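*Asks:* build me a structure from this.
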Amino acid sequence: MIPVDVAAAFFATAILLGLAPGPDNIFVLTQSALRGPRAGVLVTLGLCTGLVVHTLLVAFGVAAVFAASDLAFTVLKLAGAAYLLYLAWQAFRAPAESIRLGSAAGPGGWALYRRGIVMNVTNPKVSIFFLAFLPQFADPARGPLGVQMMLLGALFMLATLLVFGGVALLAGAIGARLGGSARAQRVMNRVAGTVFALLALKLATTSR
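*Replies:* Down below sits the predicted model:
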């Protein structure tokens, strides 16, 4: 069992990490601004589902493979970069009508949720981060380390849900004010496409 003070310190740290600008919260922000807070929340749920995968990888030691293998790390990051470039291409070619808030022409709930999962799972740095971060708050004297890792991962997911959910609501409110303007929609779409392309470049050129 993890002591309350250790859990509280871990949760506070996770909140601060969630607030720091990064690919995931920028991804939530752009989707929320384009398609409303519901889209951002769905992407956030997808990202949190991806964190389940990373938590299990760390709990069972598989993340160590990605930390040690250049090939595994490179293949996964390039897959993530390719997916982000695909999203950038979609954003650049989409007409203003297809990004109206609440429009049926945009991606559905499952597609948005899936985007969050793919975005998170294909970033090998998350697994490596978890591999370095979670053990600092675990202690073999408290019981099985795998169980502690899963509990810490659940706390991290809760912090992510709260922070990114707040980002989604705020960005969605701002996007709603601009949603009635076709020109603003086109600008938002171009900005989103640029952000996705830059995130792809960052991921493709990242090192361990």
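*Asks:* from here on, contacts and neighbour counts on C-alpha atoms
*Replies:* Fine.
*Asks:* I figured R190 hits Q90, correct?
*Replies:* No. If you go by C-alpha atoms under 8 Å, R190 and Q90 don't touch, sitting 10.1 Å apart.
*Asks:* higher neighbour count, those two?
*Replies:* R190 (18 against 14; other C-alpha atoms under 10 Å).
*Asks:* which helix or strand contains the closest residue to the more buried one other than its chain neighbours?
*Replies:* Distances taken as C-alpha to C-alpha, 6 or more residues apart in numbering put F92 closest to R190, at 5.6 Å, once the chain neighbours are dropped. Assigned by DSSP states H and E, F92 belongs to helix 70-93.
*Asks:* sequence B follows; please return its structure for comparison with A:
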Amino acid sequence: MPFETWIAFALVWIAFAAFPGPNAVYAMAIGSRRRRVGAIAAAGGFSFAVAVYVTLVAFGLIAFLAASAAAFEVLKWIGVGYLFWLAWQAWHADTDRMNDGTMTVPEAGGIFSKAAMISLTNPKSALAYVLVYPPFLNAGPGFNTDLAILGATSVVLSFLIYTVYGAGAGYFGHFIRSHRQALIRNRCFAAVFAAGGAALAFTDNQ
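*Replies:* Sure, this is the predicted structure:
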């Protein structure tokens, strides 16, 4: 793969991954309460989802999802339900200002899993791969190598971007100093998750 092609893909991917959406909101919600460790766990979950999507690209299953209205609808409504569930959790979350940055393995695993599920149950994320990857891939002997390079680039950049989102929210989380401020924080994230679920409910695969 030519270096300039890789650079062009990296820039496109940064724009795609950094665009505000459910992934970024969850990274910030976790970072604002669980500091850098939580942000890293969330970023890891999103990066895992990217790896899954790249694997689906390799097997042509992303194209199937793009072409199948039924598959899109099933995945969409799973995603809608999951976002509303996250909204409920955020609404009822503890009003602690911020923990001390420590986290158990099960807690980190839970954050990782939720992050992965947010991405994997969003059909719009899946369809984005149909748009982003093909212009940078050519059918031929080097297809698998090029896909591996683009996939690894996507995973690494996604991890860095969502870590920055979470760590940035963690920094501003230090300014939350009261129960009321923490409650407002939780309510705001709950509202954003609910809005995301409502928006997803009205999308289609066109």
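*Asks:* related to what we said a few turns ago, what's the average distance for the helix holding F92 of structure 1 when superposed on structure 2?
*Replies:* Compared with structure 2 after fitting, helix 70-93 of structure 1 has a mean deviation of 1.0 Å; criterion: mean C-alpha distance after the TM-score superposition for structure 1.
*Asks:* after that helix comes which helix or strand?
*Replies:* Counting by DSSP H and E, the element after helix 70-93 of structure 1 in chain order, helix or strand, is helix 109-121.
*Asks:* for that next one, packing partners?
*Replies:* Judged by 3 or more C-alpha pairs under 8 Å, 6 or more residues apart in numbering; DSSP states H and E, helix 109-121 of structure 1 is in contact with helix 37-59, helix 70-93.
*Asks:* again, 10 Å this time
*Replies:* helix 23-35, helix 37-59, helix 70-93, helix 124-133 (3 or more C-alpha pairs under 10 Å, 6 or more residues apart in numbering; DSSP states H and E).
*Asks:* tell me the angle the second one makes with helix 109-121.
*Replies:* In other words, helix 37-59 of structure 1. For helix 37-59 of structure 1 against helix 109-121, the angle by axes from the mean of the first three to the mean of the last three C-alpha atoms, to 10 degrees is 40 degrees.
*Asks:* ok, now how distant is the residue sitting nearest the centre point of structure 2 from I161 of structure 2?
*Replies:* When C-alpha atoms, centre = their mean is applied to structure 2, the residue found nearest the centroid is N23 (3.2 Å). Applying C-alpha to C-alpha, to the nearest Å, the value for N23 of structure 2 to I161 of structure 2 is 10 Å.
*Asks:* can you pull the residues that touch both of those two?
*Replies:* When contacts are counted by C-alpha atoms under 10 Å, 6 or more residues apart in numbering, N23 of structure 2 and I161 are jointly contacted by A17, A43.
*Asks:* for the nearest residue to G79 of structure 2 once chain neighbours are set aside, grab the count of nearby residues.
*Replies:* Leaving aside its sequence neighbours, G79 of structure 2 sits nearest to T121 (C-alpha to C-alpha, 6+ apart; 4.5 Å). Using other C-alpha under 10 Å, T121 of structure 2 is surrounded by 22 other residues.
*Asks:* next one: the one 3 residues further on
*Replies:* K124 of structure 2: 18 surrounding residues under other C-alpha under 10 Å.
*Asks:* who touches whichever residue in structure 2 pairs up with Q148 of structure 1 in this structure?
*Replies:* Under the alignment (TM-score structural alignment), Q148 of structure 1 maps onto D146 of structure 2. Neighbour list for D146 of structure 2: M1, P2, W6, F136, L137, N138, A139, A152 [criterion: C-alpha under 10 Å, 6+ apart].
*Asks:* give me the buried entries from those.
*Replies:* Among those, those classed as buried by 16 or more other C-alpha atoms under 10 Å are W6, L137, A152.
*Asks:* doesn't A51 make contact with the last one?
*Replies:* Yes. Applying C-alpha atoms under 10 Å, one finds A152 of structure 2 in contact with A51, separated by 7.9 Å.
*Asks:* now the helices and strands packed on helix 109-121 of structure 1 as a markdown table including distance to T205 of structure 1?
*Replies:* Shown next, in a markdown table, are these (distance: least, C-alpha to C-alpha, whole Å):
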| stretch | distance to T205 of structure 1 |
| --- | --- |
| helix 23-35 | 14 |
| helix 37-59 | 21 |
| helix 70-93 | 9 |
| helix 124-133 | 12 |
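*Asks:* looking at those, which is nearest to T194 of structure 1?
*Replies:* T194 of structure 1 lies closest to helix 70-93 among these, at 6.7 Å (C-alpha to C-alpha).
*Asks:* okay, and G166 of structure 2 sits in which element?
*Replies:* Per DSSP H and E: helix 143-173 holds G166 of structure 2.
*Asks:* was I right to think N122 of structure 2 contacts Y53?
*Replies:* No. Applying C-alpha under 10 Å as the test, N122 of structure 2 and Y53 come out as separate, 11.3 Å apart.
*Asks:* now do the SS call for the residue in structure 1 sticking out farthest from the centre.
*Replies:* Using C-alpha atoms, centre = their mean, the residue of structure 1 lying farthest from its centre is A141. It sits 32.5 Å away. Following DSSP: H, G, I helix; E, B strand; the rest coil, A141 of structure 1 is assigned to helix.
*Asks:* likewise G180 of structure 1?
*Replies:* coil.
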